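*Asks:* Build me a model:
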Amino acid sequence: MAQLYYRYSTMNAGKSIELIKVAYNYEERGKRVLTLVPSVDDRYGAGVITSRIGIQREAIMVADDTNILELFLSENTKQKVDCVLVDECQFLKKHHVQELVEIVDSCDVPVLAYGLKNDFRNELFEGSYYMLVYADKIEEIKTICWCGRKATMVARIVDGKFVKQGEQVVVGGNDMYVSLCRKHYNDGRLEP
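*Replies:* Next comes the predicted model:
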């Protein structure tokens, strides 16, 4: 029986490389994977999932108005889809998550979605909220703060300074965000 998996973490925990590894494992066994990425995440190019260590994989872009269920059904008629993988799922809308649920429940195809849980203000993203509501399995991928504790927060850096206000979605990498433990997020300490 297929399930909806939500695998979350802070920045730099290896979510994208985990997704690429899962895709490889499916394809190595002759299975077809449908890989999706929200169109807002174009840091490494449109329709590309990229790990910070340099491994890439092409993906179909999902816009705010994309119907993922229709996309899946269209791809499934061309060739059977055995698994759906979604990177940066925090950027999904409520209807996207509900469409992923429909793929799992009606088509019996597993969906594994990877993304952040909370933003730099420590608030849930829309996609994260609905993944927490609908996912059958919720798994944390862990990484560490500079102090060695488990990182659970994401800090935004603007002009070298820690900020806790601004637009929720500003796509960036190590130049803009750092993963911190709760203590150092609350203290605003980015390094020793």
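
*Asks:* For the rest of this, base every contact and every neighbour count on C-alpha atoms.
*Replies:* Will do.

*Asks:* Show me which parts of stretch 134-144 are buried, residue by residue.
*Replies:* 134, 135, 140, 141, 142, 143, 144 (16 or more other Cα atoms under 10 Å).

*Asks:* residue ranges for the strands of the chain, please.
*Replies:* 4-9, 33-38, 48-50, 56-58, 60-62, 83-86, 111-116, 137-140, 153-158, 161-163, 177-180 (DSSP state E).

*Asks:* I have a second one here; can you model it like the first so I can compare?
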Amino acid sequence: MAQLFFKYGAMNSGKSIEILKVAHNYEEQGKSVILMTSIMDTRSGKGRIVSRMGLTRDAIALTKDSNVLEIVKAKNPSAACVLIDECEFMTKDQVLEATQVVDDLGIPVMAFGLKNDFRNELFEGTKYLLLYADKLEEMKTICWFCKKKATMNMRMSNGKPVYEGKQVSIGGNEMYYPVCRRHYNHPPMLDEE
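*Replies:* Okay, the predicted model is just below:
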């Protein structure tokens, strides 16, 4: 039975490498997958899923106007699985379209992304995936400053934490640290590491 999965975690929790692993496992068995990602992440070009370990794949670049259901119908309505990276950038409509892929086409959808932004607020896609997903799975990583589980994302600018600003600013380790709640609220001085 097809289901909608939401696999979330802080920065550096291995979401992109996991999506690439899942795609490989399906394809190794001769099963087709449809890979999607947000057009907003342009660090390695549009429509690319890139892991910090260096693995990369082409994917369909979703814009705010993209219709997930129509893309699947046009690309391969008998795909074995739909895999969506950077799903926090999905709209409410796109999350609902993903539920239609599951319910109407019988294709499982696995969405991978952040739960919360650097201000500790939910993204639109995250909010609706938390509401509509059949299965939720936390992908874990450790705090940049200690051994605790990281549950938050700290945005950095000039070596200092940033707690205000626009929700989306694309970056990697140079801009975001996965942190525990304690270090989100009381970050150590970076020169004291």
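
*Asks:* one step back: want to try TSV for the buried residues of stretch 134-144 of the first structure, with distance to residue 36 of the first structure as columns?
*Replies:* Shown next, in TSV, are these (distance: Cα to Cα, whole Å):
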residue	distance to residue 36 of the first structure
134	18
135	17
140	20
141	20
142	23
143	24
144	27
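
*Asks:* any idea which of those residues is closest to residue 67 of the first structure?
*Replies:* Closest approach to residue 67 of the first structure among these (Cα to Cα): residue 134, at 17.4 Å.

*Asks:* Can you find the partner of that closest one in the second structure?
*Replies:* With the correspondence set by TM-score structural alignment, residue 134 of the first structure lines up against residue 132 in the second structure.

*Asks:* if I look at its match, how far off is residue 22 of the second structure?
*Replies:* Using Cα to Cα, to the nearest Å, residue 132 of the second structure is found at 22 Å from residue 22 of the second structure.

*Asks:* For residue 147 of the first structure, which non-adjacent residue is spatially closest?
*Replies:* Among residues not flanking residue 147 of the first structure along the chain, residue 192 sits closest, at 7.5 Å (Cα to Cα, 6 or more residues apart in numbering).

*Asks:* how many other residues sit next to residue 84 of the second structure?
*Replies:* Residues lying near residue 84 of the second structure (other Cα atoms under 10 Å) number 28.

*Asks:* just residue 22 of the second structure next, same as before
*Replies:* Count around residue 22 of the second structure with other Cα under 10 Å applied: 16.

*Asks:* ok, now residue 92 of the first structure?
*Replies:* 27.

*Asks:* Can you tell me what it aligns to in the second structure?
*Replies:* So, by TM-score structural alignment, residue 92 of the first structure is matched to residue 90.

*Asks:* I'd like to know how far that match sits from residue 54 of the second structure.
*Replies:* 25 Å.

*Asks:* wait, what's in contact with the match of residue 134 of the first structure?
*Replies:* 4, 95, 96, 99 (Cα atoms under 8 Å, 6 or more residues apart in numbering).

*Asks:* can you pick the most crowded of the residues you listed?
*Replies:* residue 95 (27 neighbours).

*Asks:* Isn't that one up against residue 129?
*Replies:* Yes. Contact criterion Cα atoms under 8 Å: residue 95 of the second structure and residue 129 qualify, at 6.4 Å.

*Asks:* and the residue nearest in space to the middle of the second structure, what is it in contact with?
*Replies:* Geometric centre of the second structure, nearest residue: residue 113, 1.8 Å, by Cα atoms, centre = their mean. For residue 113 of the second structure, the contact set (Cα under 8 Å, 6+ apart) comprises 6, 7, 8, 9, 15, 85, 86, 87, 88, 126.

*Asks:* can you count the residues close to residue 88 of the first structure?
*Replies:* 23.

*Asks:* Name all residues that make contact with it.
*Replies:* Applying Cα under 8 Å, 6+ apart, the residues contacting residue 88 of the first structure are 37, 38, 41, 113, 114, 115, 116.

*Asks:* residues touching the last one, list them.
*Replies:* Put plainly, it is residue 116 of the first structure. Per Cα under 8 Å, 6+ apart, neighbours of residue 116 of the first structure: 8, 9, 10, 11, 88, 89, 90, 128.

*Asks:* That one -> the second structure?
*Replies:* So residue 116 of the first structure corresponds to residue 114, using TM-score structural alignment.

*Asks:* hmm, back to that, of all pairs in the contacts of residue 88 of the first structure, which one is the farthest apart?
*Replies:* So, these by Cα to Cα: farthest apart are 41 and 113, at 14.8 Å.

*Asks:* the more surrounded of the two?
*Replies:* A direct count of neighbours by other Cα under 10 Å for residue 41 of the first structure and residue 113 places residue 113 higher, at 28 against 21.

*Asks:* how about the helices in the second structure?
*Replies:* Using DSSP state H, the helices assigned to the second structure run over residues 15-28, 68-75, 92-105, 124-132, 181-185.

*Asks:* average offset between the fourth one and the first structure?
*Replies:* Averaged over the aligned pairs, helix 124-132 of the second structure sits 0.4 Å from the first structure after superposition, using mean Cα distance after the TM-score superposition for the first structure.
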